[in-house]
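Asks: The sequence isn't on hand, but the structure is:
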């Protein structure tokens, strides 16, 4: 948090004597950016602090508040800290208590999250602490209470930690709207954003600003730390396909044994379970290694975090559940299993190691297949050049706005004109059209045109003077029970038959199990015994062939920046010398057999194999966009008479196979597929229905939790599907259908990225007809059978992953005999 004292003269430090003495007693001086934050606070400025992990961002956010409260701490809430993680709020609380206690400051700090007891929440309304640490969801709940106007009346500062992780998300939309309300209650309140990785600085400043304008927020930069040491794990036989990187498990175990504490990051929860089991089986030295992901019970995750804090673990296998914030200085190695999918994400994970500015973060990447080697190298080059990536924050969504409007009505009546002005002061909604606002308000009032006949959707009452108030106490109760924007797949609790709840898995997965089936969860092999009400009962099992939970929504999006870097690397043989010999030889063979995909072209290969015809397109648009493309291509191929049999997609490539060969590739990939074909597919797509369900839950149309009961996932899905069909037929411009289409631009369908890829490809398609599979196509063909969607052709034509396919692509050439021209 601080740096070593290199000068005894600290007379220019803008801190009270007690602070100077506290720093001096430890031989420390504050970082310049921490002091600059104190100066900015005295000038009444809003600020964004950008500082590397371990550079004291958190203290910079609180130092000004601690200084202001040091001499005279009046009753009431002074500073509100917002964290994207409950665990991070708890960790910050612990870290703040030390200097406050040691300096004897009259400052009370407390947390307020979903885990806070009801008695403590009630007491905080009457007697709030000086500094309150909370989350976006808990803040939205507090704002829905009548007491919000008195609770926040004296608020002086809002500190948003890990701001980059919130901006551009629905949680970020919710927080921006809540901050707009806070500024209406307390106009003098100032905002502070904290972040280590910011790819789009102006966009983040606009999101943070009280008026949505970037120039209203000052940037304060922290000094750079020691450059991270990042490498690719070498000396392994690299698989052609697969994403779990289990081939590297032995090497990972060796690295854990050589290091102090290691975090092994994976990209999905299923991968976390499988990798943990694989490492545990070879843990001959009984090293203390744990598992951490979002489906595990809260108690289990907290035990792992506490063990990490006291240095009781040598390693932990984790998903993005440990990406952010928690300060474990003892971590000295991060291992990324599989490709990182983004430079900014990789930097965030690397920052978990060497949590000090004078200690280099050390990371090793273990690619899961040959394409991922390219992505890993591109990511390392991005880290070296500090080329941060990711999409800029997009406009605020309408479903979140609907939830927020109802929450404000629960607190106090409002005038729609005043509320519109307030909402458009929030960065994500700065350009919100008045008609869109009015439509959302109408929906919140009575459900809109197609639903207004139903009494259950009447939630607001319009008074004679034009203002709105909530329709009754039942509306308030139900709204508060369903606040939040985090929508997970319907889950079922997993409980040991004679023991505690272990966590939750997706409902559809459990519904596919028969009593006696086994699966891996929480690092244990479990046998499914049956249901007791809505809980899956399990018992410890023996054996080594479990079914593995396939968690939905676990894949991380592949950034456009990394996609472009991989394409450029493929097209530039001078960069191949940094690749393992296996991979560079693979690329040279592709160059000899076919052609490499260029950075500004769409390479499409077609070839016959085993009585079927294959078309492989190297789009590099990410798995979600490719999945949507596959659906559209098979529809077009069906109409054209090609007899599509199925498709499979990865982040890099899509392969489609059919009865007859495609004769007009350019027509097949024409961007007009984004018209009627897309509309027809979206109308019937289960992905679109799932997207609508999520928007309907956030907007309060479908309530997951009701007094005394909670709907099952099946009930929620059934209700959503019925309403979706009604709205499509009778109110096609309903705001929830608009919200669904907005969500479809990214997320599960990634329509916007697909449209951009098709647009760029027009007139730049290179089609190579081959007599056999190309080397570059082998990885995607090895994925066939793992996920397929069939047309009207045969429904059982799967390709077995075998050495025959690789031998066919290599054409009998052995290592060292490859022609170079």
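Replies: Structure received. Since the structure is predicted, the reported quantities are computational estimates derived from the model, not experimental observations.

Asks: contacts, neighbours, all on C-alpha from now
Replies: Noted.

Asks: Tell me which helix or strand residue 635 sits in.
Replies: Per DSSP states H and E, residue 635 falls inside helix 623-640.

Asks: after that helix, next one along is what?
Replies: Going down the chain from helix 623-640, the next helix or strand is strand 644-649, by DSSP H and E.

Asks: which of the residues in the helix holding residue 635 are buried?
Replies: Neighbour-count burial for helix 623-640 flags 623-638 (criterion: 16 or more other CA atoms under 10 Å).

Asks: so which of those residues would you say is closest to residue 694?
Replies: Proximity of those to residue 694 (CA to CA) peaks at residue 624, which lies at 17.2 Å.

Asks: So the residue nearest to residue 689 when sequence neighbours are not counted versus residue 735, what's the distance?
Replies: The shortest distance from residue 689 to any non-neighbouring residue, by CA to CA, 6 or more residues apart in numbering, is to residue 721 (6.4 Å). Separation of residue 721 from residue 735 (CA to CA, to the nearest Å) stands at 16 Å.

Asks: same thing with residue 494?
Replies: 37 Å.

Asks: next up, a second structure to put side by side with the first:
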């Protein structure tokens, strides 16, 4: 049963903190004045082993809401000498940058808690945490196989690959918690559908339910997202508690026009006035985060600010952050921003989610963000601390923007959120997972069908559609062979069994996993040979010399 937690009846901090071991409790008191609303409710629920969906603005402590009870439980195992070399907790997010951020933010508490325990005369073993994504080297992956982390930080695609490995998968046999961060970013796309099947496969492998924890800032509708998170068991939805703290932070959003007349003023004049207005806003604040809607728009904004105000915006004062920039430069920008060394950072979508970027006192949006949810998500990056106002300014560039953004701001103040649409019965994603499942063992078709239907996204999947995907994968459609659609599994319709086919099946699966479309990318280097990042071939063709 899906149910809401009554957030009006707040438990006292002492009562909640009493659930934690003395050294974890002491660490919290040394670092924080009080528990936030999500933390007051999530810690007891996670300690009880309940599935939880936490929705709250950026800067309200969602990460600690999910991890504090888990860290406490892991140290309890360590105290009892029962902490094994296996993965107990899996953290999944849509962004590799967010994964790296979580790693940095958890290493310090894990170290400090052990030091406090030592002061109390308690020797605790190390609770290990590590990232496993496409950025991780083969050497590091081998190291994780020999000595696995207790907390694994990863992405939806990597967890799907791990489930089909021979050796590393065995380290997941005792998984007790799975955290899905920025769940709204996954649930409304096929990446979320992919993840929902991975979670069902993981639970089937573990052999018993694990605690599922979902987190997001702008979730709507909450009940549907909760169902997506927890799935079904034998046709009945699993239990989940929803902690709704979405609107605990005040908003200050204004719509600005760079000129008095947006209709008849020349475009060049509007653009120049926009950059002058943007500069004025930046100079009035300590640190500003500017959002554009495209990567090219981000680079264009940085270029024009540098060109129009060369003495103000040097490389030490301004930076561009988007997915085409190299990982090294992105991390450098994030560190500078977190340490207050940058006056302004311009981004497309890469800083929209919950990466810890330190204190931002103003968010500027150039043009319409195209949805109310995205508007609140982006402006929520300002005033990152509890009880602070999230201040945002949207600069419109034409009359269409003006009307659209005015309505958007009005709805934001009414706390209206766009409803996410969760895709269902995606047969292409199902085909990937059926091939991945075939690598594990020989499957009874009915058993596999029941496993798939435990996913919220496939709860209404028809038997004939499931069989048609198996037939497709087994090469039953001979007419497609000239299109290089060949058999990848074997399927026996008489015995209703299927399994792996060919010695390269695992390689084919690993190289074709996921739902992010492949694009031809061109590496970009500076004149001195430094790797800057990569751009798509299509974008390159549009660039002017």
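Replies: Arrived safely, thanks for sending. These figures come from a predicted structure and were not determined experimentally.

Asks: Neighbour count: residue 721 and residue 735 of the first structure, which is higher?
Replies: The residue with more neighbours, out of residue 721 of the first structure and residue 735, is residue 735; 25 against 15, by other CA atoms under 10 Å.

Asks: What does that one correspond to in the second structure?
Replies: Here residue 735 of the first structure stays unmatched in the second structure, going by TM-score structural alignment.

Asks: Check which residues of the top helix by length along the second structure are buried.
Replies: If you go by DSSP state H, the second structure has its longest helix at helix 96-119. Within helix 96-119 of the second structure, the residues that count as buried by 16+ other CA under 10 Å are 96-103, 106, 109-110, 113-117.

Asks: in which helix or strand would I find residue 46 of the second structure?
Replies: Take DSSP H and E as the rule and residue 46 of the second structure turns out to sit in helix 37-47.

Asks: list the buried ones in that helix?
Replies: So helix 37-47 of the second structure, judged by 16+ other CA under 10 Å, has buried residues 37-47.

Asks: As JSON lines, those residues with distance to residue 432 of the second structure would be great.
Replies: Below are these laid out as JSON lines (distance: CA to CA, whole Å):
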{"residue": "37", "distance to residue 432 of the second structure": "40"}
{"residue": "38", "distance to residue 432 of the second structure": "36"}
{"residue": "39", "distance to residue 432 of the second structure": "37"}
{"residue": "40", "distance to residue 432 of the second structure": "40"}
{"residue": "41", "distance to residue 432 of the second structure": "38"}
{"residue": "42", "distance to residue 432 of the second structure": "34"}
{"residue": "43", "distance to residue 432 of the second structure": "36"}
{"residue": "44", "distance to residue 432 of the second structure": "38"}
{"residue": "45", "distance to residue 432 of the second structure": "35"}
{"residue": "46", "distance to residue 432 of the second structure": "32"}
{"residue": "47", "distance to residue 432 of the second structure": "35"}
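
Asks: So of those, which two are at opposite extremes in space?
Replies: 37 and 47 (16.5 Å).

Asks: Residue 236 of the second structure: neighbouring residues, count only.
Replies: 11.

Asks: what do you get for residue 427 of the second structure?
Replies: For residue 427 of the second structure, the neighbour count with other CA under 10 Å is 15.
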